[in-house]
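I would like to see how this sequence folds:
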Amino acid sequence: MEEKEEGVNLNWTLPVSSVQELVRQRQPDAVPPRYLRDDIVMAGHHRELSQGLPRIDLGKLMDPPSRSTELCNLHSACRQWGLFLLVNHGVLDEGMRMMKENVQGFFDLPHHEKQKSAQKPGSLEGYGQAFVTSHDQKLQWNDMIFLKCHPAHARNLDLWPKNPPEFRIALEKYSEDMRKLAAEVVKYIGMALGIHEGELDLLTKSFGEGKYEVRMNYYPACPEPERAIGLLPHADISGITLLTECGNIPGLQVLSKDNCWVTVPPVPGGIVVNLGQIMEVYSNGTYRAPDHRAVVNKEKERVSIATFCYPSPSLPVGPSPQLLAATGLPPIYQTLSNSGEFLQCFLSHKLDDAVPFIDTLKLQTPNRCVRPFHLLLVL
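Below is the predicted model:
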């Protein structure tokens, strides 16, 4: 692969060594220099969620007598956190169990077997790491396999592992369950925002026909967890993200409104719903796409599954027309013609840009979205 570092977009990544193999072969008693992230890990202070993450019961949202109260709870969670724990979500335990077992089984395979699904030049899809754009870039303490799942024609089955034997079956079923769940969740997020009738139907239908991509993360035990980072602080660019933990090891942290990193404890059977920047733009800034990160553990590995849920590529990305009409407020964000244009803007954004990507979409900020010359593969 050409080892260019200038003009690289975020759909391009350099191959790097497996952190899992580094730990297995060398068993280091200190974090190797390229993984040292004292600047990130030591910034800010931490606390546990004393009262737990806001819990939203999908069953109550679906039940007319309890819907109004639960919609108020959902509205508050989206405003204050942009993150909530979804319970009573209706996804069968068997499907979730099968997916978790196969993801764990994949990362338990010998390295040469996992390498059969390794990323190809010019794509983030497959086994490896994302967004490595230079040879002196600091790295994150994780390995991942990232696969496109919906629509079906977007799948690159050459990268879908054949081992474990049921991996493909599990991923196909799980991603379909997440697609159906996301459309339902987005419908109620729209209702909580005050969207109704035709626009609500369009929003729901768009996520039913949207793009779904699954990132499976492996965070090995780390000899100095206070000096490494599993996943850098970031806000997702999706509509929403659905996160499933494969065990009981905490690692997800979310940045609260008072700029404190808060640890989100795993809850058996629960799914963490994280609002992405498409939804923050759609809500005209009413709802948050929160910054979050993954920290690592000294004794235990952690495995998680994140499903990135996008609306149909034909849906414009901008503030809700109904919301603007109802509030009388001016739009904060520009409207892009479709979610494909939105994703192209993100992929052309530089990782080290001092201006956060979402701020480049604000109307009072000069539009710094530079469209790439060539058609990009979107996340």
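
going forward, measure contacts and count neighbours with C-alpha atoms only.
Will do.

now for the longest helix seen in the chain, which elements pack on it?
As assigned by DSSP state H, the longest helix anywhere in the chain is helix 167-193. With contacts defined as 3 or more Cα pairs under 8 Å, 6 or more residues apart in numbering; DSSP states H and E, helix 167-193 has these neighbours: helix 64-80, helix 93-107, strand 143-150, helix 197-208, strand 211-219, strand 240-245, strand 302-310.

helices and strands around the shortest one, which ones?
In terms of contacts (3+ Cα pairs under 8 Å, 6+ apart), strand 240-245 is packed against helix 167-193, strand 271-275, strand 302-310.

one more, so I can put them side by side:
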Amino acid sequence: MQTTSHSLPILESYPPCFRPNTQQSLQNVYNDDHTKNKIENEQDQLPVIDLEQINYDKLEEACKEWGIFRLVNHGIPLTLLTRLHEHIVRMFGLGFESKKDLFGSIPTSIMSYFYGTPALTPSGDALYKKDQGTLIYNWVEGLNVPLSMDQPSHVDFHEQPLLIHDMRLLIEEYGVHQARIAKSIFSAMSQNLNLCDEHKGYMSPSTGQLRVYRYPRCLIDNPTKVWGMEVHTDSSVVTILNQYEVEGLQILSKDNAWIDAKPIPNTLIVHLGDMMQAISDDRYKSVKHRVKVNSENERISMGYFVFPDHNCVIGSSVYKPFTYSDFRAQVQQDIKTLGFKVGLSRFKVHTDS
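The predicted structure is shown next:
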């Protein structure tokens, strides 16, 4: 059986809901939905943007047609990415009870732990739900790390356990690079959209959050529509994703087909989120995406999410004026009452024809 670097049986590091019971086989049988409508093409189809020399026409096309692109020459040192990955593997490799104790002892403003659900909802609440009589799982555990520069003065991650302290230092360094990249991308998009300086609050690095995802091996027998992360759009302005080796991310292409966004060394994936679609008056696309489960390999990824200033009102000809706080509150209410995110359509301006 696969073990962690501490020789702990890997299943002991999984939340109990992700462990097979004695009646279940250790062989995963994928639901047909995991391959349905997928384009079988080994050639990478995503548009590519070079951060060192941004081609504004190519960026415009990627934002309008895809809502996602691959980023090269991003300038993040490989040594930082390697060290951060090693710490992530070590952190997730702790026994489940040890992780609960560790993260239960630190402020959520430093780092918080969740599983079975997106970070927006309390851990465990959305582990599974009914969708037309079918169970849907989010087969994921993760860490949420706020990167705000205005943390309360009484919060000091230097006083936290060594493992948290070291990882937080690496994440802070990584976050500086992510903010730099996000600023460059948003500046280029703003030029294409002719946004003026008064809209600079539309993307604020002080809202940045890093979410580290571990998708455990899916070892249950013949799961019914099990996904690492079900179909969704991000609520962010942009999301910058770093994938490590194991594939799983799928995006809905401009041709309305699911395609793999495979890990390619030293590249990042940039998603446009709901806020960017609203800012652009629907000129740009918030991309739908999902994550497949895997029976043989765990998948690790890191997503940097950045939002508008909390009090910044997004003005649009397509949507009613709203702040990100308004949007987030509506999303949480819909998840609580309906079981899913409705998103931007809640804020659409409805005109009589």
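
what's the residue nearest the centre of the second structure in contact with, if anything?
When the second structure is reduced to its mean C-alpha position, the nearest residue by Cα atoms, centre = their mean turns out to be Gly303, at 4.5 Å. Under the criterion of Cα atoms under 8 Å, 6 or more residues apart in numbering, the neighbours of Gly303 of the second structure are Leu210, Arg211, Val212, Tyr213, Thr239, Ile240, Leu241, Asn242.

if we use 6 Å, what do you get?
When contacts are counted by Cα atoms under 6 Å, 6 or more residues apart in numbering, Gly303 of the second structure is found next to Leu210, Arg211, Ile240, Leu241.

got the residues you listed as CSV, with neighbour count and distance to Glu97 of the second structure columns?
Rendered in CSV, the data for these read as follows (neighbours: other Cα atoms under 10 Å; distance: Cα to Cα, whole Å):
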residue, neighbour count, distance to Glu97 of the second structure
Leu210, 24, 23
Arg211, 21, 21
Ile240, 23, 31
Leu241, 22, 28
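
across to the first structure, which of these hold up?
Among those, the ones whose aligned partners also stay in contact in the first structure (both residues aligned by TM-score structural alignment, their matches' Cα atoms under 6 Å) are Leu210, Arg211, Ile240, Leu241.

what residue of the first structure matches up with the residue nearest to the centre of the second structure?
Under the alignment defined by TM-score structural alignment, Gly303 of the second structure corresponds to Ala306 in the first structure.

how far off strand 302-310 does the longest helix of the first structure point, in degrees?
Interaxial angle of helix 167-193 of the first structure relative to strand 302-310 (axes from the mean of the first three to the mean of the last three Cα atoms, to 10 degrees): 60 degrees.

can you mark which positions in stretch 20-29 of the first structure are buried?
The neighbour-count check on stretch 20-29 of the first structure (16 or more other Cα atoms under 10 Å) flags Gln20, Val23 as buried.

same check, this time on stretch 98-106 of the first structure
Applying 16+ other Cα under 10 Å to stretch 98-106 of the first structure flags Met98, Met99, Lys100, Asn102, Val103, Gln104, Phe106 as buried.

need the counterpart of the last one in the second structure.
Under the alignment (TM-score structural alignment), Phe106 of the first structure maps onto Met91 of the second structure.

so who does its match touch?
With contact taken as Cα under 6 Å, 6+ apart, Met91 of the second structure is in contact with no other residue.

what residues are up against Leu51 of the second structure?
Per Cα under 6 Å, 6+ apart, neighbours of Leu51 of the second structure: Asn73, His74.
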